[in-house]
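>>> Model the structure of this input:
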Amino acid sequence: MVNLTARDVEATMRNQHRVRNVSLVAHVDHGKSTLTDSMLAAAGLMALEDAGKVRATDTRDDEAERGMSIKATAVTLGYDFRAMRTGTATSDRYVVNLVDCPGHVDFSPEVTAALRLTDGALVVVDCVEGVRVQTQTVLRQALGERIKPVLVVNKLDRFFLELEVHVLSNSPCSVLSNSPCSVPSNWLRQTGILLTITYTCVALQLDDGEVAYQALRRVVEDANAVVAMYSDNELGNCHMSPENGTVAFAAGLHGWAFTLSSFAKLHSTDSSWSGVDEAEMRGRFWGENFFDAETNKWTTCRTGSATCERGFVGFCYNPLRNVIKACMNDKTSLWPLLNKFGVEIKAEVKDLSGKQLLRRVMQAWLPAGEVLLDMLVLHLPSSATAQRYRVDNIYDGPLDDPYANAIRNCDADGPLMIYIAKVVPAGDRMGRMYAFGRVFSGKVASGNKVRVISNKYLPGGGGKEDVFVKTVQRTGMLVGKTFQAVDGVPCGNTVALAGLDAVIVKTATLTDERAAVAAGTIKPLKFSVAPILRKSVACRNPADLPKLVKGLERLAKADPLIECSLEETGEHIVAGAGELHLEVCLDGLKRMAGVDILIGAPVVPYRETVVASSSRAVVTKSPNKHNRLYMDARPLEEELLQAIEDGRVGPRDEVTSRAKLLREEFGWDAGDAKKLWCFGPATTGPNLLVNTCKGVYYTGEIRESVVVAFQAASKGGVLAGEPLRGIRFHLCDAVLHSDCIHRGSGQIIPTARRAIHAAQLAASPRLMEPIYLVEIRVPKSAVSEVYNLLKTRRTKVLERQDLGFGTVVLKAFLPVSESSQFVQQLRLETSGRAFPELAFHGWRLINSDPLEDGSKAAMVMGEARERKGLGPVPKFEELGATF
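Next up, the predicted model:
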């Protein structure tokens, strides 16, 4: 094994064609971290014997305790492509910037942040569990970021060591040898195969591997179905296939993996392959290709002969099975097999037995680290290649300005453009943090002064308080929890920067201190979940409040999604994606603050909307009685609402192009489309303020005041002080005093806010509640218990799918307000046999009038107003509004 030094890695970074930025993504517990160990071992960063055991990228204590990744962990490693084969250092070096991402849905914002910084995704799928909900989510996110995926079908050791397959008499396997063609792709779902987990090392009893092949093919096809659904034309062909080398098969826990090329090389000396190149050999190892050993001929369907086997089974699966069986049961037959395959093992390995022997033999024969790193180098794009088609997807400025051109060309001599996707605690007693991101153009070095543009900055909106000039104290690479300092990092690489954490909250764009041309920013991240579960926190000792506030500031910086806010009642609120996310973040808050913290009960946020248009415009008068504003409200079109939340329509769009889109795609009036004043709340939310006044003077002068009132009103509606969602407000008319002194902001802002609240009341206001999409895997014998529990929590069951293994998948909508202790109670009711997954799905209307006493919505509204210290809902007269 050839180890590259930090200086070697730093030198290789300068060649962007030899840089690979890769995220490891998967569903929870599908084996990402164990596979990462193997790649670290192949790069010389850990001992091969420890690969799969240490989980080096689980750097936090709570990750080790829970046995799951919580934070994305970056590792920069050097890889000598030829040295793995020759044993001597060569000039064929690559830098691989890996980011091992968590798989639990509550921590998917970590995946979103990692994908922005990388160009390729190593998607890991458990060969038995298959493509799960979170697998689909991360694939969709990756393709949305124009990230090219490759696939690893993991945990193949489960086929050989854990699963016993009993083929029922009516299974297609019993007649497989007489079948003239292959088994259909959905065969495993339709048959009566019973998979029974055992805890003894029993070799898998299959019909010569055919069932194993069908299971693997199903996983590959399911993954490609997701890719086909969300593929991007600019990204090109992302179809993953074993024949092309973009699918690997692995057992991360035992440190071995292979692609079809591995066995193509193994069998290349066979006389039956004379004159056949490696690509053609790979093609015959997958799909409808069968080899008859007796006639030494290939066919595209079964001949019915006992010696006719599928290519994958005969040339890949059977050699694996024979070696594993020999390791576990009969060592005497193992050594001839290893000699046949050209595998050399150390003398001390021969004294081992069982799984220990299996592990060392398979690592020597099919080392996972080499196979996976080879696949990343050969089949994922370099930085220089990827940035050409990613620039318009990530850059928010003009696509012909110097910054866009430098990103497109991955120009190390161009203007500096860095995106910081997250802030990482340094792990020292001083509480320092590193800004972790990607250099898209230019080069950053220690001592450079950079302009830090925060994620709150809006182009053209002033916002000088959101732009800072700071000095980079140190530049470096992250290797797990270790910061490795380097002189400088050129474009195309990930980077860790010290000295900027004081002004960066979550994300930021860094540019040159003195740029000749105003720089655009990197587009904000789009998360697949939302911070919809909240808890209040307080100090047990009031004197510790400053420490709590400092801890909340650090927590808000360190987590991409978490929101920390101070309510008008004085409560400190922490909002997260789910119960597990909040639990982890609050545990971290206790450590960061170093004080005893009291945690309140979960608080569920709601949204306010309207379901009808105002019958007439409402009018409110200014305090001096010299100005009148006329407002009406109506529901926003569902398609437009979705487009705003997806980022297709927003305040950063060019006015003319946005007006054209609103007119042509959403049927807006041409005049209204041009007079869209703002989005809200926070200038980006899914509510619109439109000026539809005609022939009214001075509206341009009051615009800023009306917008300020709209932002405040949309942040807290009239019903329960909750944010508005999906409402379009029109400023229909205005009567304004001719003297600007009498129509200043002090007169217009409160008037406009009362008008907006009154218009909301006049348009059939309603409340919306957040809902989870729940997927529950449960044995058929426990389905009734699951249904009984769902009935008690206002749940709507959407789908029931029978997998054919005695297992059922239920999908349902679960209100977030009903989700407290749901997972624990479900496991209790089913004796641990049900496995639920909860993911935020969206907002659902509460079908009752909140202004009607005794209704469900009225009770929700009353609880929210009482919690916030609000009085009764104001009436029209109290708002000073009339029709």
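
>>> C-alpha only now, for contacts and for neighbours.
Will do.

>>> Okay, and the residue found closest to residue 600 once you drop the neighbours it is linked to in the chain sits in which element?
With sequence-adjacent residues excluded and distances taken as CA to CA, 6 or more residues apart in numbering, residue 600 is closest to residue 536, at 4.9 Å. Remark: residue 536 resides in strand 533-539, with elements defined by DSSP states H and E.

>>> Second input sequence below; structure requested for side-by-side comparison:
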Amino acid sequence: MSVFHANRLANLQANTDCIRNLCILAHVDHGKTTLSDALLSTNGIISSKNAGKIRYLDSREDEQERGITMESSGISLYFKVLRRRSPDNTSGAPSGPPSMEEQEYLVNLIDSPGHVDFSSEVSTASRLCDGALVLVDVVEGVCTQTITVLKQAWTEHVRPILVLNKIDRLITELQMTPHEAYLHLCQILEQVNAVMATFLTGEILEEDARKLEEAKLKFLSDSASSQDPSADFEWTLKEIDDAHIYFSPELGNVLFSSAIHGWAFGIQHFAQLYASKLKVKESLLRSTLWGDYYLDPKTKRIIPHKALKGRNLKPMFVQFVLDNIWTVYQVIVMNPNPTKIEKIVQTLSLKVLPRDLRSKDSQAVVTSVMTQWLPLAPTVFLAAIDKLPSPKQAQPYRLPRLLYPYQDPPLPPKNAAETAIYNCNASEEAPAVVYVSKMFAVPVALLPENQRVQLTAEELRARGRSERERRLQSRTTDQSTPGDPSALALPIPSSSEAVSGDVPLEESPAPAEEGHALIGFCRLYSGILCEGQQLYVLSPKFNPRLPARLQPQHISQVRMGKLYLLMGRDLHPVNRVYAGNVFGMAGLGGHVLKSATLSTTLDCPSLSSMLSHSAPIVRAALEPVRLAEMDQLVQGLKLLNRADPCVEVYIQETGEHVLAAAGELHLERCLTDLRERFARIEIHVSPPIVPFRETVVFQLASSGANVSETTTPVPKPTLTNSTYVGVEGGVPPVATVKSAVVTVATSNQVFEVVLSCRPLPETVRSFLRLHQDTIRQYLITQKSDVEIGELRDNDELTATLGDPLTTDRMDDSNFTLLSLGEFLNTLKRLFKEDEKKSKTVWGEVVDRLWAFGPRRVGPNLLVNNMAHYQPRPWHYQHSSKVPSSQCLTPFRPASPSPDESENLGVGDPTKVSRELPSSPTTLHDGITERMAKLQVDTSADGGGATTEGLPKRELHLRDLEENIVTGFQLATLNGPLCAEPVVGLCYIVEDCRLVLPDTNSAGTQSNHSKGNTSYLLQTTLPGQVISAVREACRQSFLTWSPRLMLAMYRCEIQATAEVLGKVYAVLAKRRGRVISEEMKDGTSLFVIQAQLPVVESFGFADDIRKRTSGAASPQLVFSGFDYLDEDPYWVPTTEEELEDLGEKADRENLAKKYVDGVRKRKGMFVEQKLVESAEKQRTLKK
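All right, here's what the predicted structure looks like:
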């Protein structure tokens, strides 16, 4: 095999048909990096003896120490194939022996992590590649991360090859017979194919539901136009051929390997070997070597299982494949026999050195023999070349999905840029389109331009000649002028010459600045790139349909820096890059945040942001040890935020810099990068911060003490009960719980609100949680183009108030954007189902939606239950600019007349609900000027002095509508228990009332703050309304029995029976809950599925490894939030409770413990008894 040469690889980039971009995906410790080392050894990068030991692509120190991959890294490899040239005999002359044709290939290989904390690195790897090697440990089988990477490959339309790795463990550890191993391999293959079938089924059902809805609408419209009520609607599920998605050895997309021993094979290898011996066609052997096929020893024919007739024959895969491999391991590893080893080597005609055969290390001997017989690298390379597509073949079916992820079937190209991308056009005329999947940091001193340049032999000879000429010239000058004293002086070198004659200027290393440079991990989809070329940087939010002037924050220009060929921990500079290649690019550090699209034209869609299956759930507050180094910490956080695709950095309202990571291990890696690479300062780190959620259950609080424990109620107004003006019998459109109704007024007694709340059904809460993007879509689409252009995103540090995880939808791949009609109809259906199931009356709650929260997209509802007022539709709340048709003129009726009441819909709430918009593009026609007037209680009909510079006008509820919504948003963002987000509540506004002072009364004329509405609106009233609504929401929340929701991990542990009890002990200690326990077929391993609170998970992996002596290792995946069924304010009240626990309730209240911990961290008041005078205790002398 040819030794690696970077120039040859650079030349191969121009031929897109000879390029393969593939990544290696697997669960942690399933052999990805060992397989990568074996492939690298073929290019002479590392020795074949050290494959699996060096872990070349794990370039970080902590990766080498822990033995796991933490960052995806790429390398370009060279592979040459000799193929038979197709015969070209048109003259009819007898053809000679077939000639051989040499074909060269460039394989861009990306190794990705397997730990769940680094799933975002898997996303970056799969986005850049067209194919994948999916490794599965045949002992552990299909694990959680295996399913995750298969889902990632399916979503990204990456064509996979399944590699069943570590087959040697079946022989040496489990000591299976060949037939048992065959059955075990069949089961693993069935499990993987079952996972692939679930992906296809989900996609088919989702697409079918969408088409069914469209067909129903079309049928209804057609039947309405034809006026044929007898027409029947019919729908059948479309049949789809699914044979191409499954893994099958006869198709060539399954390999069997042992990466640690350096061997692998496919069915085709043994088919070629036995075709001539058995005198059977090779194509027939390919289709029968795997499966229930047997060789009849009498007839020498291949027979199926039904033709066995009771004979005890071995399957062909066992007889011709596994038996031979088992024999090699038996005579080398299990029962060493040097004589049989030599016989095997001679029979197979292997070139193994005698010293290797005489080695005392049986592992080294079996590696030498198996590497010569079934070499791993050629097998994997040939499978990648034959079964995986080139960029020109892959981009036509991959790119439509990346550009339009929610369009099915894919859309045809809309412009020249999309056409070039789909065709992988590598011409000079094609627009250059680059996708940057992530940024990675490289020490500046290690960049090629800052390293010593290695001179060629010709350059060394030229340097020697110039040096000899210079010395000869100097000697001649000395002899020509002996009397000249200046001739004795040494020659002063010019600024362009080297000071020392031994080291020329070109070879001396350039002074490298300290720190790290950010290099883009890129793929070129069309065109040609050259160094110094000018490109547009398009963020993932760039919309090509809008003019560039309206979205300047999503567009920037950059002049490209150096282009590099990725060689693992090394970079090789190149002058040009052609379409279809993976490469590195410098100069993007200040322009790209995590990912971006680069293009030479603005008429180019931005590639969609990557789908990630992990979310930053573990957080920590950071501060420098020396406060003077705060600027360095901020700059380091900016670099980390750009370099890590999963990390989130934001500033809390307290001014703390918070770092959010996907898990404990990910957080450790980020802190290491900050201390050693980016900030390079000492950092104080707070204990890990875990998010909680606050909610209530269907149980009213037994005492009102809960309210006073956490809040100070605003003085209540004289309004004693919520009344519904014009509604017969006082029956509201939305049913409320009377005991949960609270009334709060502002401090100046001008505004009062009557509000109640109730828990949402679990189905509604889950639906809102999964479809927050649908809500966000219609909030955003209501903005005008000018408003969109005015938005600004902070690309450096995300400054947010509190927790960015105000939503808990973690899996971006399991939702679809619904139309507004579908969304509202589904919401209504879920409420109707809950009414039938729980006998709870919800009424017209969907028609009276006012807002969602927190952040206007959360799983909480604000509902208007006032009959005299109709607010703007919820999807118009986000826009500050209201159409002129909704601007209201002053109007102040004492009470609505009967005619006006009829027009307002008072007395018939259905009239109001019928006027709600059916689509987001239609303005609410029912919102008239008179509907927007507030019921004002005042005895005066006018008057009031005009304040300086402020025009006199009347006060309307429309003026305070946004303040009411803001109060609701703040209340749901910071709950009353410990200021964590609230989920699953419906807040119902029963009534709002303004009590304006009489401007004609004595003493009010001089006080302009009370006599002028404009002055009130511009000073204190909006803030007081926000506070009052927020306080009302908090008090109504505490009328129910509050509960905390804990962030939960789904934990999977594989352990043997000997350590099973210790695993359960560790889980019980950390309040874990075991869900299932199953034994893997054919092994002695138990698979334990459990739920573990994130707050109890820190140090869990280390603890379980210590207790089991490394025999068990957990895999933690965030699964959402779960109820902690314990009231944080519970105290003993009944006689039995008082008798068992006493008045002080000595039993630990876990919910109270968590609440107090969060409140202490946030600087809030905590009920805690402190000893004021310790020296006065009674027990001091004891």
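
>>> which residues in the second structure does the strand holding residue 536 of the first structure match up with?
Residues 618-624 of the second structure are where strand 533-539 of the first structure lands when matched by TM-score structural alignment.

>>> Mean distance between that stretch and the first structure after superposition?
For stretch 618-624 of the second structure, the mean distance to aligned residues of the first structure following superposition is 2.4 Å (mean CA distance after the TM-score superposition for the first structure).

>>> how about the lengthiest helix in the first structure, which residues of the second structure does it hit?
With residue count as the measure and DSSP state H as the assignment, the first structure has helix 210-230 as its longest helix. Mapped onto the second structure using TM-score structural alignment, helix 210-230 of the first structure spans residues 179-199.

>>> Show me how far the matching stretch is from its chain's centre.
With CA atoms, centre = their mean, to the nearest Å as the basis, stretch 179-199 of the second structure stands 28 Å off its chain's centre.

>>> do stretch 267-277 of the first structure as well
With CA atoms, centre = their mean as the basis, the mean position of stretch 267-277 of the first structure lies at 44 Å from the chain mean.

>>> which parts of that stretch are buried?
267, 268 (16 or more other CA atoms under 10 Å).

>>> can you check stretch 406-419 of the first structure too?
Judged by neighbour count using 16+ other CA under 10 Å, the buried positions of stretch 406-419 of the first structure are 406-412, 414-419.

>>> Then stretch 476-490 of the first structure?
Buried residues in stretch 476-490 of the first structure, counting neighbours by 16+ other CA under 10 Å, are found at 476, 477, 478, 479, 480, 481, 483, 485, 486, 488, 489, 490.

>>> and those residues as JSON lines, adding secondary structure and distance to residue 636 of the first structure?
Shown next, in JSON lines, are these (DSSP: H, G, I helix; E, B strand; the rest coil; distance: CA to CA, whole Å):
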{"residue": "476", "secondary structure": "strand", "distance to residue 636 of the first structure": "48"}
{"residue": "477", "secondary structure": "strand", "distance to residue 636 of the first structure": "47"}
{"residue": "478", "secondary structure": "strand", "distance to residue 636 of the first structure": "46"}
{"residue": "479", "secondary structure": "strand", "distance to residue 636 of the first structure": "48"}
{"residue": "480", "secondary structure": "coil", "distance to residue 636 of the first structure": "46"}
{"residue": "481", "secondary structure": "coil", "distance to residue 636 of the first structure": "47"}
{"residue": "483", "secondary structure": "strand", "distance to residue 636 of the first structure": "49"}
{"residue": "485", "secondary structure": "strand", "distance to residue 636 of the first structure": "52"}
{"residue": "486", "secondary structure": "strand", "distance to residue 636 of the first structure": "52"}
{"residue": "488", "secondary structure": "strand", "distance to residue 636 of the first structure": "50"}
{"residue": "489", "secondary structure": "strand", "distance to residue 636 of the first structure": "47"}
{"residue": "490", "secondary structure": "strand", "distance to residue 636 of the first structure": "46"}
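
>>> Between which two of the residues you listed is the distance greatest?
With distances taken as CA to CA, the most widely separated pair in those is 481 and 490, at 21.9 Å.

>>> residue contacts, whatever residue of the first structure lines up with residue 264 of the second structure?
When the first structure is aligned by TM-score structural alignment, the residue opposite residue 264 of the second structure is residue 257. With contact taken as CA atoms under 8 Å, 6 or more residues apart in numbering, residue 257 of the first structure is in contact with 248, 249, 250, 251, 366, 367, 368, 369, 371, 372.

>>> Quick one: classify the third one as helix, strand or coil.
At residue 250 of the first structure the chain is in strand, as set by DSSP: H, G, I helix; E, B strand; the rest coil.

>>> That one and residue 154 touch, don't they?
Yes: counting by CA atoms under 8 Å, a contact exists between residue 250 of the first structure and residue 154, whose distance comes to 4.6 Å.

>>> now residue 963 of the second structure: how far from residue 372 of the second structure?
77 Å (CA to CA, to the nearest Å).

>>> Who has more neighbours out of those two?
Taking neighbours as other CA atoms under 10 Å, residue 963 of the second structure and residue 372 compare with residue 963 leading, 21 against 18.

>>> pretty sure the more buried one is touching residue 1027, no?
No: contact between residue 963 of the second structure and residue 1027 fails when scored by CA under 8 Å: they sit 9.1 Å apart.

>>> What is the longest strand of the second structure by residue count?
strand 1040-1056 (DSSP state E).

>>> And it, how far out from the chain middle?
Going by CA atoms, centre = their mean, where strand 1040-1056 of the second structure is centred and where its chain is centred differ by 20 Å.

>>> Against which helices or strands is it packed?
Under the contact criterion of 3 or more CA pairs under 8 Å, 6 or more residues apart in numbering; DSSP states H and E, the helices and strands touching strand 1040-1056 of the second structure comprise strand 692-700, strand 1085-1093, strand 1113-1124.

>>> After it, which helix or strand is next?
Secondary structure here is assigned by DSSP H and E; on that basis, the next helix or strand after strand 1040-1056 of the second structure toward the C-terminus is helix 1060-1069.
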